[in-house]
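# Mind looking at a prediction? Sequence and model below.
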Amino acid sequence: MQNPDSGQGESTKKASGSAHSVNNAPNSGEMKPPGFDAVSVLWTFGKCLGALLPVYLAGYYRVSASFLVFGLMVYTGWRHSREAKEARLRSAIHLYDNEQQYTSMNIFKSKKDLPAWVNFPDVEKVEWLNKILQQVWPFVGQYLEKLLVETIAPSIRSSSTHLQTLTFTKVDFGDKAMKVVGVKAHTENERGQVLLDVYISYVGNVEINVEVKRYFCKAGVKGIQLHGMMRVILEPLIGDVPIVGAVTMFFIRRPKLDINWTGLTNLLDIPGLNIMSDTMIMDAIASFLVLPNRLTVPLVADLHVAQLRSPLPRGVVRIHLLEADDLPAKDNYMKGVIAGLSDPYALCRVGPQTFTSHVVDNTVCPKWGEMYEVIVHEVPGQELEVEVYDKDPDKDDFLGRTKIDLGIVKKSKVVDEWFTLKETKSGRVHFRLEWLVLLPNTERLEQVLQRNESMTVSSKTSDPPSAAILAVYLDKAEALPMKKGNKEPSPMVQLSVQDITRESRTCWTTINPKWEDAFTFFIPDPHKQSIDIQVKDNDRIQTLGSLSIPLSRLLSSPNLSLDQWFQLDKAGPASRIYINTVLRVLWLDEDNIPTSSTEAANLAAGLSKIRPQHTSPDPSFATEGVLRIHLLEGQNLVPKDNMMGGMVKGKSDPYVKINIGGETFESRVINRNLNPTWNEMYEVVLTTLPGQELHVELFDKDMDMKDDFMGRLKISLKDIITSQYTDQWYTLNDVKSGRVHLVLEWVPTVSQPDRLDQVLQLQSLQSYQNKAVPSAALLFVYMDRAHSLPMKKSGKEPKAGAELVLGETTYRTKVCEQSNSPQWEEAFYFLVRDPREEILIVKLSSAWDQAMGSLVLPVRELLSEPDLVLDQWLSLDGASPDSQILLRAELKILNSKMTEGVGVPQGSVSGPETITSGSYSEEKEPITIEQPVTATIEEDQHIEVPSEESVAVSSQPSVSEPEEAEVVFEVPKEDPSPPETLPTHTTPDPSFDTVQKEEPEEPITITQLSVTADTEELQPWHRPTAGSVTEDIARATVSSLPSVSVPEEAEAMPDVIPETRPPHTTPHPRFGTEGVLRIHVLEAQDLVAMDKLMGGLKKGKSDPYVKINIGGVKFKSHVIKENLNPTWNEMFETVLTPQAGQEVQVELYDKDMDKDDFLGRFMIRLSDVISSQYTDQWYTLNDVCFCSSGTL
């Protein structure tokens, strides 16, 4: 192992060596000593002087200090905004580069951890498209570079005389392509189109630099982020190539944009300017890519693009903002001593359409009674966003917000409900939402007008209800008159309906303009209104023509539309304009809704009183299984610990890290061994989602530096589930040699209580070094809701949350909003070792600080339930008499293959077996088992077999490694004959007949048979009873553990072992010999100062903490900030088995942001601690840097 300070020492030697060579070189005049750089020193001095110069000038000219403070605040805000933006970009690029690893580490168990394409079945992952984009991205960058340099730059230079020297000095769109996170296809719309929601994410390392040489001005962009959901519509679908007539794309909601500026544009990151600049940029994007604006690309000729670019809306939603209740009180008096009320108003927004209600003074239960009408362009997708504020003279206080999906309104026709406000302590808003369909005829127009007349709107600020909408598509004009002086005009159009006027964009210097703009108007009564059109020059003074169209003319037109040329008045004789006008009647379909608001209220009240009798969990509830990982041993690992400066290779201290489904397991460290035996077991609950992998990594434990990598491997969970049981050696990747022996079992679940006894019986026969006990069952709990919970001490409704405890596992539900009937609808699971002993405890509380009742459910009660499922209301203890909780508890027995009495799937068991005559030193080649092989054991091979204890089998005979084989040992009664001939594909080891003759006085035995289920049955010394438990245990691999001497009277081999079960257990002699080591970390003195100040010119202090390692168990103290004589006063405990040579390792580190600095270490022999029983003393730290000292 390398010294952590060796790097510094080497660099020092190199530096000194370089200096020596320079001094001795004949032509060393041109070289400079590496330790001194005059330019950098002068530059640092100049920066310091420049920073102090404004302060000096302010004092010299007696400028107010407030200017300096203001400038410092602006600089601090700019720096903070700048660093935050760079950090976001770095984080996004890091996630972009490691997305696959991040996803594989977090896809498991809970739906909230799944990506959108897994969580929502209709959102699909399109990795193939991302691969295509990655391949073509460099060519996209080349095209955009040509576009900027050859087209956009000349256009900018010609637009202003000040920008005639503008050039793009660098255009690089990087190597990070735009990614499509997921695609959702909508099939509920008409058949003539394809509707797609494309979730895009662009984290680009783009770099674009611009320079205006005339003003010595440089600016640019270095990094862009863009995230959002873009809707893509493929329509119309035609019966000819290319099948799709046009592609229309737009954002339903504004995307998230983040730009990292450089150069002069860095000023845009100043607080205040950054918001304004981001808003201006987003407004520019929204003007052509956010609803109601669309980007349409025609794919065929002679296509009427106007209808695609500006289609008719999907419908109209009439919003009745009625009232609010229990809003927070924000107005306080006498500095908060007296609580006041609020002056609430509501802000309603659908896309770009925003409405503000009037202010109701001094109340927390305002009644607005206002009505608004909004045009809905896309459903599903658009939402009604509501925000409530308290009106104040300075800044309005936020009272809460909520969102309502307008797709629900379209399906329900009418929604009349209270909506709870989010991001606030209390409050709700009452809305009545009506979906109005667009009728292309006038059959129901009179009914609509009569119904609108009967509607009364209490607020004066609300407009009267509309009977129809008018959509106007302004296409183009021809032969407009010239301006004064015979100049071409720059025409624009003003369209007016009553007192509402809209303006088109301006077409510059032309008499044949093309606007291609769309407008929409609400019409209260089509019989009485008309649309007035004024064509004017861009100065809005000179009129180029006018037109007035009565809407009654549309009522008599086919399909209520006029799509034609209109002659302009007050213009030239040939002046005309092309307009498409469409009128649609707004109709509320009342056939599928209650006839009156009273009936609707009664129906809602009646439904609220009906409580469900059973839960309704997701179909995926209780479908998980258990992956059981048995880490057996390693072989031929890479040595990492070098001695004598690397001249002599040592061994390694290997340990294993296993990761799957977000769970990480770490084995104990085996010191100085290249063929370690761990014999540890881990369990993890997983879903059967595709793409999951088991990651196994080996490391060499080092005390003073980063642990050395010793290899890795990956195993697909799909392969494990398919095989159900795998027992094999896996070769390590990324290293020269090494392999690991794993037993992987996918344990499915069953609802058969009769399997429990077999599972528990097998469980009692298994033991592992990490003290793990195999689980016998899985308990799934679905927390649905509660009812009639007690009120808080203050009299308010509680914020209920539930805590579920089983054994050492605890889960918490979300905290619901204030209600005594909360709904959680969350699922949890527990690994259960013994269902007959475990108890599930559910504790309810308000915001985790006030108890509201509990429930104690013994798991054994589920064993008597049908299908092991309990799904009902249960009463709570410690609450009101009516308090109940609705939950579903479902028990699943783990159906391991080991419990089956039939044969187990064949496999191979191979691995190095170690001769354990008191040590773990000698090794033998692996044995592979499949084909029947009969072997006899010579008489001179000293094998001792007791009559009533576990049979000891010699581990010395070694068979070369064939593909698969099954070994059956037959013990002769008398006159043992020579070994029988083995099958042709196996070859006995040459030492088979010699080892026992060399050391006959030391019988070599193996006393433990570890249970596996991957081989054919190994025939034991006695003939087992059919269907007995020993038949299951016989399928085992031989484990290399220390042997136990057998009494001499047991040397004689009996003909047949009695088929009786032993009356008592025969544990290992070391069973129950463990003890507890209690470690008190009190304080330290005179530690090394590792933190440097002022670039190392001044010594600082350290932030020390302690690491303790003993027998693979690690402890870590808390960090003491800036202290060389820290006091921790912490206590740690661990259970240990006394072993020779075991030591307690204590290390001190200085906590840093990047890498912690080493402060020293010392070792304490465990045998000294045990002999003294109690030790209280100071220990001097070893290996301390900088030749300093320290004590602990």
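Here it is on my side, so go on.

# C-alpha only now, for contacts and for neighbours.
Will do.

# ok, longest helix in the protein?
Ranked by residue count, the top helix of the chain under DSSP state H comes out as helix 65-97.

# here comes the other one, which I'd like you to weigh against the first:
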Amino acid sequence: MNWLGYLKSKKMDSSSKDSGHQGGSAFINEETEKKKMNPKEIVISFAKKAALFIIGYVICYLNLSLTLPILTICTLVFFETQTSGISKKISSKSKASSYTKKDLLKVVDELPSWVTFPDRERAEWLNEIIGQLWPSISLYVIKLCRTKLQTKIQKKFDGFKFEEIDFGFTPPKIDGVKVYNKNVTKDSIIIDFDLYYDGDCTINFSVSGTQIGRIKDFQVGAELRLVLKPLMIKMPLIGGIQIFFLNTPDINFELEGISGIPGLSYFIRQKIEERITKKLVFPNKVTKRFSKSVEAAELKSLEPAGVLRVHVFEAKDLERKDVTGKSDPYVVLTVGAQERKTPVIKRDLNPKWDYWCEFVILDPVGQHLHFKMFDQDDLNEDDFMGSGIIEIHQAIKEGENDKWFNLDNAKHGKIHLRFTWLGLSANQEDLQAALKEIALLKVADISSALLTIYLDTAQDLQRVKSKKPEPYVTLTVNKYQQKSRVKKHTCDPMWEQGFSICVPNPETDSLNLAIIDKESETKLGQLTYHIKDLFRCPDMQISKEEFNLTNSTGKIVISLQLRILMHNKYECDESDTDSENDSNEISRDNSVRSSSRKFRTITTSTSVNDSTPPRTPSQPQTPVIEKEVTFERQSSLRSSQSSVRSSSFKVKPELGQMEISLFYSAPRQKLVITIHRISNLPLKDPSHIPDPYVKLKLIGVGSQKLKNKTKVIMDNCDPVYEETFEYLVSNSDLPNNKLVLTVKSKKMFNSFVMGQVIINLNNFQGLNEPFKEWYELSHAEESD
């Protein structure tokens, strides 16, 4: 941890005075012990040493050798010191392991402002274990691909075969570990891992003996959640485990050969991402029971925290994608494996969808809302128009839930989104308020309640053409439908699967359950359950109740729970933002001893520009005032960043200046860079006004150079870009990178350099907080 390194350095500086102690924790313990020592203890210690000297003097007076008493004194002092040192070392280590932030601040008066107490630890010991296990893990995955995965693919593509699978020598990396200790039930342990893989794997595959492609340079960045539950008082102490991704992982890889053809490449990528989403992204998860005494429902049922209601209102200033100079835009929104799609607005660059949708949320802090905008094309693949990622816990804060967002990866365009956080209530009286809101909004696509279903088992299903069926279940409420997994060749399927479905009106809606054979699409039985019947049940739920199926002799066992959706003010728990709160508190404690600098904030990966009052599209938009936040900086940072200037320059720079925003999203493992504008570019010849653009290059130690560039602004010495770029970089590797921003002017077929900014990221602390800054352009030192 950062503070431990500081304490070690502090100890080295004072080694001339305190040479007998080692490590940061020993330093703290020593300072404490010195304060506790009183004059009486000093006198006693001196008397002991004097007594030893007198004994030695008497021995010498009796004409004995002087060497013996001196040797005796040194020996006794040595053993006494050694015993005390060992005791202090054990004691100090024990105390240091239990020190909190407040304890350290009381003991050490001069902690610098860059010290943070993050809620995620690097856990390098875990990476060491994974590194040693990697050869065995890769062999197991290879075997899995050649058996189960290859067999499944062969059912759809006859003759498919993995020719070569090599996962290389680079193992996945755990870059951050967090164990939750607040707002967690006593019978469970929740752990989040920041998983990052940038390996040298190679996968060759063929069809009917002809090699059609190769996958290489596979990259994955994801947040993996592991839930251990329930905790037991007998072995194995943990009843089971749940493993899933909170959000869709960031996946990137290269395709070569026939598979690299644009249409086929898109299809393969889509299928790989779809398979991962269906298996591992919430609400899908992998579960394993360790004890037969644990009910499957405890592991596989869903436990949502609430529902996020999203209003996709409008967009503006979109790109032209059609030959007519217009676009046919629509938006796809996802939270984990949940996906919603707006209608298509024909031939409009400023569409107004007024579309509402809802998402079931497990963890508002860990999960994100992704949106992508496309232009519908009837003949070709739909054109991409921009995207964005929004942290849910930020979007549902009071005053932050109605915003305009810039479209990332697009030349221009903005989208207007509104958010509502809905908690879950077991009080039936809250239903009338929810129904009244729906009637006032006059929106058919929103709900008043959430129905949680646990699909257990079915029994005595009929055979289909004298064969055992392959049954799956469809669960339908109003127009919302979900499907279960398919069970192979059985009349007594055991699904053990949980679902959550939004209910528009539980007083009139029903749950329609149908069991269908996959091969013949024959309906094996069905059940209609009136949701209002749950009002008569204790706590509006039933557990493992058996129902007879209509048009069948079979039975089905299910559990149901109904919860009313109600407006709830979301407040982020302290455990979810430990690093932010700790950093702020330390900054306050050191505000007198440290100089501060102010930076203007931006949003996360998407910039907020405008805000519009809800449900009044005709009213003019009001710009949001950017807030100023104070960031503590070390004096070394100020000296190393001499090129950083304030937003108002007293002296006009020779080559101009550039406004940049930097932000690092730890959950997404991405460095986000926004190029805002350039000002005061030199104009040497009025007849040759520059056409500037910015070329970005991220250089890491021993890694590939990542490049991007902005659009070209014609004939302008003060261009405005407002373009955002993202780079996949692990948290531990971030300080080893430097960012090179080169301003160039493009004329005809030639380009020439006008200036450059080089930013060493190891000089920055706290990039988890976004900020804006002006940088002065200098002469080029790095090639672009």
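Received the coordinates, thanks. Just so it is clear, the model here is predicted, and its values are computed rather than measured.

# that older thread, check which helices and strands the longest helix of structure 1 is in contact with.
On a contact count with 3 or more CA pairs under 8 Å, 6 or more residues apart in numbering; DSSP states H and E, helix 65-97 of structure 1 meets helix 38-60, strand 194-212, strand 217-234, strand 256-263.

# List just the one of the ones you listed that sits closest to L806 of structure 1.
Closest to L806 of structure 1 of the helices and strands packed on helix 65-97 of structure 1 is strand 194-212 (CA to CA; 40.5 Å).

# Summarise which helices and strands the closest one is packed against.
Looks like strand 194-212 of structure 1 contacts helix 65-97, strand 166-172, strand 179-186, strand 217-234 (3+ CA pairs under 8 Å, 6+ apart).

# so how far is S635 of structure 2 from the nearest residue in space to K738 of structure 2 that is not next to it in sequence?
Setting aside the residues directly before and after it, K738 of structure 2 is nearest to N760 in space (CA to CA, 6 or more residues apart in numbering), at 4.4 Å. Look at N760 of structure 2 and S635 of structure 2: by CA to CA, to the nearest Å, they are 16 Å apart.

# between those two, who's got more neighbours?
Between N760 of structure 2 and S635, N760 has the larger neighbour count (other CA atoms under 10 Å), namely 16 against 12.

# Give the aligned range of the longest helix of structure 1 in structure 2.
On structure 2, no counterpart of helix 65-97 of structure 1 exists by TM-score structural alignment.

# Could you do stretch 1166-1175 of structure 1 as well?
Under TM-score structural alignment, there's no match for stretch 1166-1175 of structure 1.

# quick one: contacts for the counterpart of F313 of structure 2 in structure 1?
F313 of structure 2 maps onto L322 in structure 1, with residues paired by TM-score structural alignment. Contact analysis of L322 of structure 1 by CA atoms under 8 Å, 6 or more residues apart in numbering lists 367-370, 429-432.

# Most neighbours of all these, which one?
V429 (26 neighbours).

# Wasn't that one part of a helix?
No - V429 of structure 1 is assigned strand when assessed by DSSP: H, G, I helix; E, B strand; the rest coil, not a helix.

# And it, how far from G71 of structure 1?
Remark: distance between V429 of structure 1 and G71 of structure 1 (CA to CA) = 44 Å.

# can you check F173 of structure 1 too?
On the measure of CA to CA, F173 of structure 1 and G71 of structure 1 end up 35 Å apart.

# which of these two has more neighbours?
Shown here are F173 of structure 1 and G71; by other CA under 10 Å, F173 has more neighbours (22 against 12).

# That one against Y202, yeah?
No - taking contacts as CA atoms under 8 Å, F173 of structure 1 lies outside contact range of Y202: 11.5 Å.

# Just give me the neighbour total for L760 of structure 1.
Neighbours of L760 of structure 1 using other CA under 10 Å come to 18.

# for E190 of structure 1, same thing?
Using other CA under 10 Å: E190 of structure 1 sits among 9 other residues.

# So it: helix, strand or coil?
Here E190 of structure 1 is recorded as coil under three-state DSSP.

# residue contacts, it?
If a contact means CA under 8 Å, 6+ apart, then E190 of structure 1 has no contacts.

# Per the alignment, it pairs with which residue of structure 2?
Aligned partner of E190 of structure 1 by TM-score structural alignment: V184.

# Do a quick rundown of the strands in the stretch 251-400 of structure 2.
Under the criterion DSSP state E, counting those that start in this stretch, the stretch 251-400 of structure 2 contains strands at 286-289, 306-316, 329-335, 338-341, 352-361, 368-375, 383-391.

# mind checking which of the helices and strands packed on strand 194-212 of structure 1 is nearest V684 of structure 1?
Nearest to V684 of structure 1 among these is helix 65-97 (25.9 Å), distances taken as CA to CA.

# going on from the closest one, what's the next piece of helix or strand?
Sequence-wise, the next helix or strand downstream of helix 65-97 of structure 1 (DSSP states H and E) is helix 99-106.
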